Each structure stands twice: as C-alpha cells, then as structure tokens.
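*Asks:* give me a 3D structure for the following:
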Amino acid sequence: MRGIRDKFSSGDASLSEVVNGYLSVISRKNQEINAFTSVHADEAAERAEVIGKKIKEGTAGPLAGTVIGIKEVLCQKGYPATCASRMLENYEAVYDATVVRRLMEQDAVIVGRLNMDEFAMGSSTENTIHGPAKNPHNANKVTGGSSGGSAAAVAADMCSATLGTDTGGSIRQPASYCGVVGLKPSYGRVSRYGLIAYASSFDSIGPLTHNVSDAATILKAIAGHDPSDATSSSRPVPDYPALLENPEPAIKIGIPDEYFGDGLDPVIRERVMDTARNMEKKGAELVSISLPHLKYAIATYYILATAEASSNLARFDGIRYGHRADIQEVRKELKNEEEAIRQSLGTNGNGKSGREKLDKALLAMDSPMIRLYKKSRTEGFGTEVKRRIMLGTYVLSAGYYDAYYGKAQRIRRLIKQDFQDVFSKVDVIISPTAPTTAFDLGSKVNDPLQMYLNDIYTISANLAGICGINVPAGLHSDDGLPIGVQFMADAFDEPGLLNAARIAEQALAG
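*Replies:* The predicted model follows:
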C-alpha cells in the first residue's frame, strides 16, 4: 500500500486508475475463483474520484489508496450481508459495522463483498449458497475457510487487502492455503459491532494482506475501543506500522513440541523449522516449550463454539429474523398429516380407547407456529450449520451441561493458563498454520472430523484470546501450493507479534 501512495505523490498513478485496475482483475478472474459475491464497481469508482481529490489536496486519510473487500458476515449499509446462507439471502444491512465505518473514515475504497462458509462455519468455503471459492494457485483446490473469499481475493490481486473473521482459525488457515498474510488480533482489540455472530467469545475481525506492513496499517485503522461493543478493550492502540520500521530480531521464540507431532506434513515441518533457524541467525533465541493441555483444544472448541452458535442462531426462526417458509405450505402439510392420522385411527376413533388415541395423536401434532419455525430453519440453514446447532443444543441441555459445557470451560481456562506460563518465558510462539497444503475441492465435505482437524494449530489462539498471524513461507516442493508459518503472541502484544512476523518475512525473502 505504501508503494501505491508513493505513486500518487509522484503523479505516476491516480486512485481511479488503481481502482479500475482492480475492477478489471475482478472481471477477468472472479468467474473462476468466486471470491467476490457482489462487486460495487460504480460506487468504488465514484469514491475513488472523491478520495483522489483529497490526495491531491493533501487531506486524505491514512488508508487512501487502499482497495478493500469485506467478508459477507460484516454489515455494510445497503449491501448484502447474507452470511452465505439461504437464511439471510435477501438481507441487506441497515448499518455499518464499526470496522467498515473506520475504514471508510480513513478513506479506504471498498470494492465488494466476499464469499465465505455459511455463518463462518467451515474450513474450506464450500458450505456456501454462492458456490465454493477456488484457490488462485490451483482452481481444483479449496481456499480454506471460513474467510476463503477474503484470502483468495488478495492472493489473486483482486484488491490490496480484505477483512475476514477468525473464530477458530478462519483468517489464518485460508491465508496459509492461499499464500497471504492473515492476522487474528487479540480478543477485544477490534470491535465486533456489526459482525453477525457465530461464537461471541471467540470471534475476531482482522486483515488479510500481501505483507506484514499492510496488515499492521489496517490493524491500526480498525483497532480501538467502541462503545457499541462491551467486549472491546479501552487499551490505547499502538502505532503498529511505525514499530515495524526498525524490527527487533533479538527475541525469544518458543517451539512447542505439541505442534510438531503426527499428521504434520514433513515438508511443512521442515519449512517452519527453517524459518525459526533463519530467525536465530538474525539474533533470535529458540526455546523448547510445552503446552500440555493443547491435546484437548479441538474437543473443547467444538463444544464451546457450537454451544454459542446454538444460542446466537436461535434468533433466525423465520418470524423475528431470516428466511420464512411458505405458511400456506405449512398449513397444507398439517392438514395432510391430520387426515393421515384420522385415516389410520378412524375418523372419530373406534370406541372410547380409539377416540383417546386419536385425540392424543392430534394433540401431539405441531401447531402452525411451531411447524413454521421448523420448516423455516430446515430450509434456511445448510448441513454444517444444522450439525453445529444440534451439537451445541445437546451440550447445553439439562442432562449434559455440566458433563460437557462446564468441563470444556474449565479446560479452556487451563489452555489459557498454559499460554500465560509460556509467554512469561518467550516473546512469541512459532508453529505451522495448517497440517497440510490446500486439499481437493469436495474431498472432505462429507467427513466433518477431517475437516475440523484442519484447524488443529489455530484453534488454541481463539480459546486463549491471544493474537496470531500467518506468514507465507513459499511453496511446497511436491504440489507447488503455499505453505504458511504461524506466530502467536500474548493478548494485546500485537507489536511483538508483528515484529516477529516482519523478521520472519525478511528471513524468508532471503
């Protein structure tokens, strides 16, 4: 982004030319990659002219020249916020998310809305009413998810940056698969106001960019306290880009044994260790560490996150919010069911016991309102969302709350304590971002457990509320697909995280 601003200053380019260039790339590539679900060409062109004048006058904001795409889970007034779900396929946002408003206030140009897994539930951007997003490096491979459209748009040079959301790795994992930088801020660092929630105690909003410096610039723009979000922190926002001008290489890097076990591609393992060794040559100290409760992270996450999803998505019942089934069809279904019951038991029942059976069967039928709820949610939600709602409802039920949800909350506390103990000894943790490179489209759609395991290295950061980032680490020697290296730092230590990521970026560049 800094390079583009330099061109503006020298008169070598105009913002309108930059925006039109990105729109041209979207026009050429999006039909295959399917990253954008809607493109705001006219609005972006008009805004480019306005901001271009401000650039000439020297009054433009710090994001002037930045062309950004927004994940469909974030509200942008007047534009679709479908969450890639039939439940919200006709919904247009009536207000701006805080992050969208802040981008606009600092003169970014928003060029469109981005594909995602339905309600941010997925690891491949295949659970979507818009059709799957495809990896720009190989269109037969997934982008990762749920922010797959956000990662693919940057990787395909359709825009200079995007916003995604990360509940269990949904920024970092697709960033790894697509070969871009993906930053998950600490919980509370960025306001969630205007984010259609999946799991409220896990969700984070962050940038996907071409490099670490751009991620720092956008984080500075969107971070900070928001009165509309009670969970947003009032801590001051550091000048992240300025801190990167002179990165400090003499840092302590923790290498957790638990992240390098079975299931990790050996080429990825070696690339991560090579990155660590190269950083050591620049002055870093490598420290072996352990996170003993990490083995429970996946189970803990999918109990707690699905429980929150069950609660958050209860509002989408076809009455208050979301898709509503045809009431005439509902009445017809109930009438047919009643007729079938009467035929099987006799119109008026046979004798007293027959009448009692008939009355009991008719009383057991749904009321029209209950059936409308059921039909609306059945039609509105996709398979993966239904799966997570059912799992979450189960673990919250009276007989299982303490055995599952309560225990998972206690384990979450232990995982957080593990990280606190480690960060008293090291500055950052290095690990793989994903166990493999991007997998084939359709290969894991019917195997939820294998799909969930793609987030094995990212989920723990959300459980602990700490920050994490994916840094591209070149291409795999076997399949030519991107590899990602992950760094994690303590809560609100984004300066330390970005410093380590910048050192790694320089080391990887040779």
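
*Asks:* okay, CA-based contacts and neighbour counts for the rest of this
*Replies:* Noted.

*Asks:* helix or strand for His225, which one?
*Replies:* Assigned by DSSP states H and E, His225 falls within no helix or strand.

*Asks:* wait, I meant Ile205
*Replies:* Ile205 belongs to strand 204-209, assigned by DSSP H and E.

*Asks:* check which helices and strands the following helix or strand past that strand sits against.
*Replies:* Next along the chain after strand 204-209, taking DSSP H and E as the criterion, comes helix 212-222. On a contact count with 3 or more CA pairs under 8 Å, 6 or more residues apart in numbering; DSSP states H and E, helix 212-222 meets helix 98-105, strand 181-184, strand 204-209, helix 240-243, helix 494-508.

*Asks:* which strands or helices does the last one pack on?
*Replies:* Counting contacts by 3+ CA pairs under 8 Å, 6+ apart, helix 494-508 is packed against helix 212-222, helix 240-243, helix 266-281, strand 428-432, strand 467-475, strand 482-489.

*Asks:* repeat that for the third one.
*Replies:* Under the contact definition 3+ CA pairs under 8 Å, 6+ apart, strand 204-209 sits against helix 148-155, strand 161-166, strand 181-184, helix 212-222.

*Asks:* residue farthest from the centroid of this structure?
*Replies:* Gly351 (61.1 Å; CA atoms, centre = their mean).

*Asks:* between the helices and strands packed on helix 212-222, which one is nearest to Ser376?
*Replies:* Minimum separation from Ser376 across the helices and strands packed on helix 212-222 (CA to CA) falls at strand 204-209, 28.9 Å.

*Asks:* show me where the stretch 351-500 of the chain has its helices.
*Replies:* For the stretch 351-500 of the chain, helices defined by DSSP state H, counting those that start in this stretch occupy the ranges 351-364, 368-380, 383-396, 407-422, 448-452, 459-464, 494-508.

*Asks:* most packed of these?
*Replies:* helix 459-464 (a mean of 25; mean count of other CA atoms under 10 Å).

*Asks:* what sits up against it?
*Replies:* 166-169, 187, 202-203, 294, 297-298, 301, 412-413, 415-416, 419, 467-468, 488 (CA atoms under 8 Å, 6 or more residues apart in numbering).

*Asks:* check contacts around Leu345.
*Replies:* Taking CA under 8 Å, 6+ apart as the criterion, Leu345 is in contact with 354, 357-358.

*Asks:* relative to Glu89, which of those residues is nearest.
*Replies:* Looking across the contacts of Leu345 and measuring by CA to CA, the closest to Glu89 is Leu358, at 40.8 Å.

*Asks:* any idea how far the closest one is from Ala364?
*Replies:* Distance of Leu358 to Ala364, computed by CA to CA, to the nearest Å: 10 Å.

*Asks:* quick one more, to check against the first:
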Amino acid sequence: MSKLNELNIASARDGLARGEFSAAELTEVYIQAIQAGRDMNAYITETPDVALERARESDARRAKGDAMGAMDGIPIAMKDLFCTEGVLTTAGSHILDGFVPPYESTVSANLRSAGAVMLGKSNLDEFAMGSANITSYYGPVKNPWKATSGPNQGKDLVPGGSSGGSAAAVAGGLAMAATGTDTGGSIRQPASFCGIVGLKPTYGRCSRWGVVAFASSLDQAGPMTKTVQDAAIMLGAMAGHDPKDSTSAPLPVPDFEALMTGDVKGLTIGIPKEYKMDGMDPEIQALWDQGIAWLKDAGCIIKEVSLPHTKYALATYYIVAPAEASANLARYDGVRYGLRVPGDSLDDMYMNTRGAGFGEEVQRRILIGTYALSSGYYDAYYIKAQKVRTLISNDFKTAFESVDAILTPTAPSAAFALGEKQEDPVAMYLNDVFTVPTSLAGLPGMSVPAGFSSTGLPLGLQVIGRSFDEGTVLNVGAALEKAAGLNLKAVTGASS
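*Replies:* A predicted model of the protein is given here:
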C-alpha cells in the first residue's frame, strides 16, 4: 500500500471501507506531515486536537456501519476565509487578530456533516486579494515544487493565490484535499501553479454564508484536490441550497461522481480565438494545442468560438471587485471584533485600526473601489463596468449555443519566484487574464494539470462549462487528466 498521505479521496474512501487503516491513523499521518512541513507556511492555524477528535468520531460511526459517505474520515485543509466555530479565523489579515467565530460557515458545516476531518486553517492572500499568496499577514506560502532548470532553479516559488495555502497543502502532502474560494481565479490559478485540480463551481452552487467576503457578486467556494474524481466527490459534500444566502441557487445537488461517465465522444469543445494573445508564452500555446489534440482523439468536435469582449474582462474585474471590497471591508472598524488601535477620538481609532490592520494590497483595492464608487465617478466606472460584464456574460451564452464546453489555458505562465512581480501590481493582476472572464460570467471552471514547463514546473488547462453544468466540466476534465497521464509528486519537485 502506498504511503497514506499519497492516497487521494477515492482510494482513501475504499481503504477505510475495507478496514485497511482507520481515519485516526490517516489523520495522524497528516498531522505529522504538517509538523514536518511548516517551512512551507501552508497553514495559519493547525488544529490537530480537533482533527483527531473528528477522526475518532468517524471511526466510531464506521464501526457501527453508519459511515456518512465518501468524505467521512478524509483529512482536509480549510481555507482561512471560512468561519469555523471556536477556531481562529483571520482571512490572512492583521485586522482580524483574535477573531474566533461563534458560528460555522455553511460550506465547512456541510463538510463536517459529511464526516470530513479539519486539519487546520490554510494560509491565503489577505482577504483573498492576490495571485501569489504573498500578501498574507502571516507570511508567504512556498510552492512545494522546485524548478529543475532555468533562472529560478533552486529558488522558492509562489504557489499562486489567493488559495495558495490550500494548493500547497494538497500538492505537498499536507492535506488530502482543501477548500478554496475563487473570485477571479483564486482556485484555478494556484491549482495550475501547484499541479493539482481546482474547481470553481457556478456562482450560487456553494453557499457564501460564513465566508469572509471580498467581492460578493464573484466569490465562490470550491474544492482543490489531487484528481478530477476527488473534485466531484468533494463538491458533492460542499454544495447545496442555503436559505441563509440569498445568492445560493435553490437547485438539487447531483451526484457529480456518477456524472463522470468517461465518455466525451461527440461533445463540441470551443476554442476562443481571443485567448490566443500576442506575446503568449510558446509553452502555454503548445500545452493548449496538446489539450485540443487529446480531446479530438477522445472523439470531441473542436470548434473555434468568439468571446469578443474578453479584452475588457481584466479592467472590468478590477473595477467591480475592488468596489465590492470597498463596501464589504467597511465593517472592519476595530469596534466589534479583531484588532483595535486606540486614538484620541473615534475617528482616529477607525483610521489607526484600518491603517495598521489592512496590508498594502488590501488598502490599494479599497482605495480603487472607493474611488470607482465615489460621486461623479460611479456612472463612469462602476456602472460602465457592470454593463461590460453583461456583455462578457452574453458572449459566453452565445458561444454555448454551439459548444458543450470551452478549453483554455489556466494561467499565462508557470509558477514564478517569490519576490518576482511583487513591486508591479499590474503584472500580478495579469496572472488572472484567463480566469477572470469565467468569474465575471458566474460560470463553472476547472484547472486540470496537463503538462510541464521546460523548467519542470506544472501547467494547467482550464475547462469552462455552462451555468450549473459542472458534470460536463468534470467529464471533459477527466478526459484531459487521463490523456495527460501525469503522476505528480510535488513533494520532491519531480514528476513521472
């Protein structure tokens, strides 16, 4: 039997069912791995006592024949954006120092009800604002992968962001799977950088209740896993209608795993011509071409489609998201919870607390958003951005009249070195160029590991689907995964 922390959800489920090991044994292996891997900085808060307690509860249920499903006894990391009752929740920010929620987010509650074991709270860019996991108050996360050649050989690499701690934990063997959130690419881009599967479901598929808000019309929780099958299993446990969230879709949750038939023959796959950008890295183009060939070989019909407003997506996103962040982050004032920095007056206390509590990138986005919403600029920026967002969404609707799924690259490059691009926020924002349009349209998108750069680093391809058609996304993703045939071992930075 392989090492327990090399198992995926599906194989661990089968091993637990056969009694080959217990949930407590499985959890203990991960607790030890987390302790040995602290240099990665993948976790903000470790919860070994909570994990072992829940693992023993899982074993007790299994002994009685009452196992709750595929996630029962599975050790996972919880992104530190999900409120967890009785456990420190920081959103990677100084301003939430000491905040211990008296309630549980719906997604983490759903996973707990499914028997999942929480190993701890994973690191992230502060308030999920970032593409490299370098803006966290608790320090940057290190990608477990290492370049085998090139200028970054031997250097510590970023894991992507904002869900970089979750991606690094899964890739580095510090969690079997993890929750992430995706506002403009924060599940998919780190999944690509770390060589794992990352699925952003349709907006409304998973509840946002109890998730610290960044941009309310974009934020969506999703699974980050080792395989596509695992993503299907975990999404089934996370998703569901929640009356506490007015944006939660009142739709039944299908058996996503059962929808993965493995047959994609006859599906039409769209290739958006606007994603073939000037100056695109030849390695990314070659990977995309390879993905197209794989799907063609699997019996898919390949069709070029047009998404003409793609070129406006990034600019639109960086008006809409900061504007919503400006409104959402106004609640952090030092009065009710978290950090408080005293001042001579109430206004001074507000300014001191927010000045000390928010990091540079968060302050930048609050200022951008406040400006876009200010009198005289609201119509020129925010309203115009919302109109362009509608055009982007309509582009996808038109494309999906003739295709079943769309294939694109996930990110414009492989993981880069820690410190690189740090002084240029625009260069950092460009990491989301392929993921942002999907988020603006509220569609499901998944990154699947599909190859390697010339320097030995993982690269992902993105599958985009119709609204609430995660089944097709998973099915196409599984076909890519099978064709790629990768056996990813990020712990050693090697592949086979």
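
*Asks:* re the thing from before, just the buried members of the contacts of helix 459-464 of the first structure?
*Replies:* Buried members of the contacts of helix 459-464 of the first structure, scored by 16 or more other CA atoms under 10 Å, are 166-169, 187, 202-203, 294, 297-298, 301, 412, 415-416, 419, 467-468, 488.

*Asks:* which residues in the stretch 1-150 of the first structure form strands?
*Replies:* 36-39, 67-71, 109-114 (DSSP state E, counting those that start in this stretch).

*Asks:* picking that back up, now render the helices and strands packed on strand 204-209 of the first structure as CSV, adding distance to Pro132 of the first structure.
*Replies:* Output for those, formatted as CSV (distance: least, CA to CA, whole Å):
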stretch, distance to Pro132 of the first structure
helix 148-155, 9
strand 161-166, 16
strand 181-184, 20
helix 212-222, 26
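
*Asks:* closest to Leu498 of the first structure out of these?
*Replies:* So among these, helix 212-222 is nearest, using CA to CA, at 6.9 Å.

*Asks:* can you give me the angle that closest one makes with helix 494-508?
*Replies:* Put simply, helix 212-222 of the first structure runs at 160 degrees to helix 494-508, going by axes from the mean of the first three to the mean of the last three CA atoms, to 10 degrees.

*Asks:* any idea what Leu463 of the first structure aligns with in the second structure?
*Replies:* Correspondence of Leu463 of the first structure to the second structure, assessed by TM-score structural alignment: Leu440.

*Asks:* same deal with Ala155 of the first structure?
*Replies:* That one, Ala155 of the first structure, aligns with Ala171 by TM-score structural alignment.

*Asks:* surely that match touches Val197?
*Replies:* No - Ala171 of the second structure is beyond contact range of Val197, at 9.8 Å (criterion: CA atoms under 8 Å).

*Asks:* now for the two: what residues contact both?
*Replies:* Lys226.

*Asks:* ok so, going back, which one of the helices and strands packed on helix 212-222 of the first structure lies nearest to Asp402 of the first structure?
*Replies:* strand 204-209 (27.0 Å).

*Asks:* the second structure: which residue goes with Thr433 of the first structure?
*Replies:* Under the alignment (TM-score structural alignment), Thr433 of the first structure pairs with Thr410 in the second structure.

*Asks:* wait, Ile129 of the first structure
*Replies:* Per TM-score structural alignment, Ile129 of the first structure is aligned with Tyr137.

*Asks:* give me the number of residues near Lys79 of the second structure?
*Replies:* Residues lying near Lys79 of the second structure (other CA atoms under 10 Å) number 33.

*Asks:* do Glu245 of the first structure as well
*Replies:* Neighbours of Glu245 of the first structure (other CA under 10 Å): 11.

*Asks:* please, which helix or strand holds it?
*Replies:* With DSSP H and E as the test, Glu245 of the first structure turns up in no helix or strand.

*Asks:* coming back round to it: quick one: the strands of the stretch 1-150 of the first structure as CSV, columns for distance to Arg342 of the first structure too.
*Replies:* Shown next, in CSV, are the strands of the stretch 1-150 of the first structure (distance: least, CA to CA, whole Å):
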stretch, distance to Arg342 of the first structure
strand 36-39, 49
strand 67-71, 51
strand 109-114, 51
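
*Asks:* can you tell which of those strands is closest to Glu89 of the first structure?
*Replies:* strand 36-39 (11.5 Å).

*Asks:* other SSEs contacting that closest one?
*Replies:* Against strand 36-39 of the first structure (3+ CA pairs under 8 Å, 6+ apart) you get strand 109-114.

*Asks:* what's the mean distance for the strand it packs on versus the second structure?
*Replies:* For strand 109-114 of the first structure, the mean deviation from the second structure after alignment is 0.6 Å (mean CA distance after the TM-score superposition for the first structure).

*Asks:* and Leu329 of the second structure, how close does it get to Leu486 of the second structure?
*Replies:* Taken as CA to CA, the span from Leu329 of the second structure to Leu486 of the second structure is 41 Å.

*Asks:* and those two? Which one has more around it.
*Replies:* Shown here are Leu329 of the second structure and Leu486; by other CA under 10 Å, Leu329 has more neighbours (19 against 16).

*Asks:* can you find the partner of the more buried one in the first structure?
*Replies:* Match for Leu329 of the second structure (TM-score structural alignment): Leu313.

*Asks:* ok, that match - contacts?
*Replies:* 198, 389 are the contacts of Leu313 of the first structure under CA under 8 Å, 6+ apart.

*Asks:* any idea how far Phe119 of the first structure is from it?
*Replies:* Relative to Phe119 of the first structure, and taking CA to CA, Leu313 of the first structure is found at 9 Å.

*Asks:* look at the residue nearest to Asp166 of the first structure when sequence neighbours are not counted and say how many residues are nearby.
*Replies:* Counting by CA to CA, 6 or more residues apart in numbering, Ser204 is the residue found nearest to Asp166 of the first structure once chain neighbours are left out, at 5.1 Å. If you count neighbours by other CA under 10 Å, Ser204 of the first structure ends up with 30.
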